[in-house]
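[1] Would you be able to build a 3D model of this:
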Amino acid sequence: MQRRQFIHHAAGLGLGAAALGTGSLVRAAQAPLKIGFIYSGPVADVGWTYQHDLGRKMVEAEFGPKVKTVFVENVPEGPDAERVIRQLADDGCTMIFTTSFGFMDPTIRVAADYPDVAFEHCSGYKTAANVGIYQTRFYEGAYLVGMLAGKRTKSNTLGYVAPFPIPEVIRNLNAFVLGARAVNPKASARVVWINSWYDPPKERDAALALMNQGADVMYQNTDSPAIVQLAQSKGLWAIGQDSDMARFGPNAQLSANTLNWGVYYVHKVRQRLAGQWKPEDTKWGMKEGIVKLAALGPSVPKEVLPQFEDRRGAIVAGKFHPFAGPIAEQGGKPRIASGQVLPEADLWQMKWYVDGIVGKQP
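    Now for the predicted structure:
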């Protein structure tokens, strides 16, 4: 278990609020709103946790001395997470963001004991009177980078390094394959599951195994730049994930599917400061600016650009949905008819593969 440290920022004084939107506004004179963040990975220079921490810094920049933020990194998604979340509440945090799926049940348990604390949980589905949830339509970006991969591949075999077989990961994988096959019907994807969000050696080994099976474009739902680095060394191509990884593979990276969590964090902290916070089920995407693609790399085929940009504009405008039919599940069985869109409830509980994915689902 890695050593964890609290890191404190923005310790200035100001006027803060510490009441739920459904209750009375309680003001602490000259005391900032103390906000805690709990991270599953390291605050390094790239990846999922890095992007969340950029969001925390956006909160500091937006509200200055009205807030004080703290965070804990490298928290395992297990029983110990409850202790860390509880410690944040005991230390005076009256708003807490828990930023990974595995923190869901610990968040719910702790929230029951701290009714005056506003909790926000990322990627989960359980709410409470003082627990809101938020996740992104990350699949929108996954579909678009799939288009780049489908046009770039020479072998028609794409590789996907995946962490855990939960709906959000399967959703991104499916969208990636749908995007690839929209421009190249011959494209297929092979998947390796590593049961970790962040493990550079495992990520590299999985990508190497996929390359040995013929994959020449790599995508991932994991956090480190190891796969982009490997693609660069092999003269192949890759898609960055969570944050822009171009500096690790300037020739390899076609683009990156990134997240700007700050737009959401600023929104919810503003509610809290105004005494208007309430638990919500929020799902934002490219339209709201939380899902963003990195600049296209030099290896992106120019012939795909008109269709790519047209589809990107349609997604932002709400005129195209990546899971619009016709879509078949693995093996060719029709799943979504032409003119239909996968129902919202099914989208967030996705547990099936689309056609074009090779191998059995875990």
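
[2] C-alpha only now, for contacts and for neighbours.
    Will do.

[3] residue ranges for the strands of the stretch 251-362 of the chain, please.
    253-259, 281-284, 291-293, 327-328, 334-336, 357-358 (DSSP state E, counting those that start in this stretch).

[4] can you check the stretch 1-150 of the chain too?
    6-9, 16-17, 27-28, 33-38, 67-72, 95-98, 118-122, 131-136.

[5] As a markdown table, those with distance to Gln87 and mean neighbour count would be great.
    Formatted as a markdown table, the strands of the stretch 1-150 of the chain follow (distance: least, Cα to Cα, whole Å; neighbours: other Cα atoms under 10 Å):
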| stretch | distance to Gln87 | mean neighbour count |
| --- | --- | --- |
| strand 6-9 | 11 | 12 |
| strand 16-17 | 20 | 24 |
| strand 27-28 | 21 | 14 |
| strand 33-38 | 10 | 25 |
| strand 67-72 | 10 | 22 |
| strand 95-98 | 11 | 25 |
| strand 118-122 | 14 | 26 |
| strand 131-136 | 17 | 22 |
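
[6] Another for comparison:
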Amino acid sequence: MCRVVVAVGEGPDSERVMRQLAQDGCGLILATSFGYLEPALKVAADFPAVKFAHAGGYKSAPNLATYNGRFYEGRWLAGWLAGKSSAKGVAGYVAGFPVPEVVQGINAFTLGMRAANPQAQVRVVWLNTWFDPAKEREAALTLVNQGADVLTNHSGSPAVPQVAEEKGVGLIAYTSDMARFAPKAQLAAVTHHWGPYYTQLARQVLTGSWSGQPVWAGMKDGLVQLSALNPALPAAVKAGLAQQQQALVAGQLQPFAGRLVDNTGRERQTAGAVMPDAAIAQMDWLVQGVVGSVPGR
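    From the prediction side, this is the model:
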């Protein structure tokens, strides 16, 4: 039996839905939004025979595993493309909540963009929500008015792609291909591909081989991709993207390697160093080249 429940609000509503799924006999429940973590932990404690997997979580339980993607790898590549595509050297980033995953994406995008154009800037507007089409649109318009000629986002509606198409600026879509909303504007999309991982989890539950180990997979695993490339991209840019992607997959290019300076001028990492996963997972500062700040910092 496979059941899919969509448009579930974070908080009490998600707890109700997960509890019902467990009561209905589901052996594996996938909690696919950051805000589902606490409700999932509550339900997991009441149904120890049911396995849970939570996307982006930082807490676990014997029957609740966490999984995430190294989305920042795709973001670095997207930033490189933005740097090659932006005439003004200014990108706009519509950001949801100031959690590490979002900060990682902003920083990786900026580092990639500045690898292509060392003078590039990335301007950030925070939403403090994952999904609010009106706020997303307002933020995107603000960024275009501030000079951004490429937009990207970490939010849930097609509002940012629609603004990019309307205003004639470039777009790097996120999560899925948004070409139907921005057929001319979209340069590429950072896309997530969970199917093989979900299949692996289901097989583990069915065969009794569930390990509950956390997973943090990336481009080499096929979970994160830069896809839906605009066919109008110059051949040299496509070739450069392919080279950069090959280096990322091979581990020869690591987005958070080398000397890193934040946007206040403070050195955060020395030359020759590679940032460990623990530091990436707690990232709460913005690199040089970002115009903006992390709320609450």
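
[7] TM-score of the superposed pair?
    After superposition, the two chains reach a TM-score of 0.96 (TM-score structural alignment, normalised by the length of structure 2), with 295 aligned residues with a Cα RMSD of 1.3 Å.

[8] want to try TSV for the strands of the stretch 1-150 of structure 1, with distance to Gly179 of structure 1 as columns?
    Converted to TSV, those look like this (distance: least, Cα to Cα, whole Å):
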stretch	distance to Gly179 of structure 1
strand 6-9	40
strand 16-17	45
strand 27-28	50
strand 33-38	33
strand 67-72	36
strand 95-98	31
strand 118-122	25
strand 131-136	18
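
[9] nearest to Gln330 of structure 1, of those?
    Among the strands of the stretch 1-150 of structure 1, the nearest to Gln330 of structure 1 by Cα to Cα is strand 131-136 (24.9 Å).

[10] From the rest of the structure, what touches the closest one?
    108, 111, 118-127, 278-285, 290-291 (Cα atoms under 8 Å, 6 or more residues apart in numbering).

[11] Relative to structure 2, which residues correspond to it?
    Mapping strand 131-136 of structure 1 onto structure 2 (TM-score structural alignment) gives residues 64-69.

[12] what's the mean deviation for that stretch versus structure 1?
    Superposing on structure 1 places stretch 64-69 of structure 2 at an average distance of 0.4 Å from its equivalents, by mean Cα distance after the TM-score superposition for structure 1.

[13] who's in contact with His54 of structure 2?
    Counted by Cα under 8 Å, 6+ apart, His54 of structure 2 has contacts Leu30, Ala31, Thr32, Ser33, Phe34, Tyr36, Leu37, Ala40, Leu64, Ala65, Thr66, Tyr67.

[14] Just give me the match in structure 1 for it.
    Aligned partner of His54 of structure 2 by TM-score structural alignment: His121.

[15] Give me the distance between its match and Asp281 of structure 1.
    As judged by Cα to Cα, to the nearest Å, His121 of structure 1 and Asp281 of structure 1 stand 10 Å apart.

[16] residue boundaries of the helices in structure 2?
    Ranges of helices within structure 2 are 12-23, 37-46, 71-85, 100-116, 133-145, 159-167, 195-207, 235-250, 277-281, based on DSSP state H.

[17] now for the ones you listed, which one comes closest to Val294 of structure 2?
    Among these, if distance is taken as Cα to Cα, the winner is helix 100-116, at 8.0 Å.

[18] what range in structure 1 matches that closest one?
    With TM-score structural alignment as the criterion, helix 100-116 of structure 2 aligns to 167-183.

[19] can you pull the buried residues of that stretch?
    167-183 (16 or more other Cα atoms under 10 Å).

[20] which parts of stretch 89-105 of structure 1 are buried?
    89, 93-105.

[21] Please check which part of structure 2 it corresponds to in the alignment.
    Using TM-score structural alignment, the match for stretch 89-105 of structure 1 in structure 2 runs over residues 22-38.

[22] Could you work out the end-to-end span of the matching stretch for me?
    End-to-end distance for stretch 22-38 of structure 2: 16 Å, by Cα to Cα.

[23] Stretch 225-242 of structure 2 now?
    Terminal-residue distance, stretch 225-242 of structure 2 (Cα to Cα): 12 Å.

[24] who's in contact with it?
    By Cα under 8 Å, 6+ apart, stretch 225-242 of structure 2 touches 74, 77-78, 80-81, 84, 177, 179, 186-193, 219.

[25] could the buried residues of stretch 89-105 of structure 1 go into CSV alongside distance to Trp197 of structure 1?
    Below are the buried residues of stretch 89-105 of structure 1 laid out as CSV (distance: Cα to Cα, whole Å):
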residue, distance to Trp197 of structure 1
Ala89, 26
Cys93, 27
Thr94, 28
Met95, 25
Ile96, 22
Phe97, 18
Thr98, 15
Thr99, 13
Ser100, 10
Phe101, 11
Gly102, 11
Phe103, 13
Met104, 16
Asp105, 18
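
[26] buried stuff in stretch 232-252 of structure 2?
    The neighbour-count check on stretch 232-252 of structure 2 (16+ other Cα under 10 Å) flags Lys238, Leu241, Gln244, Gln245, Leu248, Val249 as buried.

[27] quick one: contacts for the third one?
    Contact criterion Cα under 8 Å, 6+ apart gives Leu77, Leu253 as the residues in contact with Gln244 of structure 2.

[28] That one matches what in structure 1?
    Using TM-score structural alignment, Gln244 of structure 2 pairs with Arg311 in structure 1.

[29] Relative to Val183 of structure 1, how far out is that match?
    Taken as Cα to Cα, the span from Arg311 of structure 1 to Val183 of structure 1 is 11 Å.

[30] ok, now Tyr134 of structure 1?
    Counting by Cα to Cα, the gap from Tyr134 of structure 1 to Val183 of structure 1 is 31 Å.
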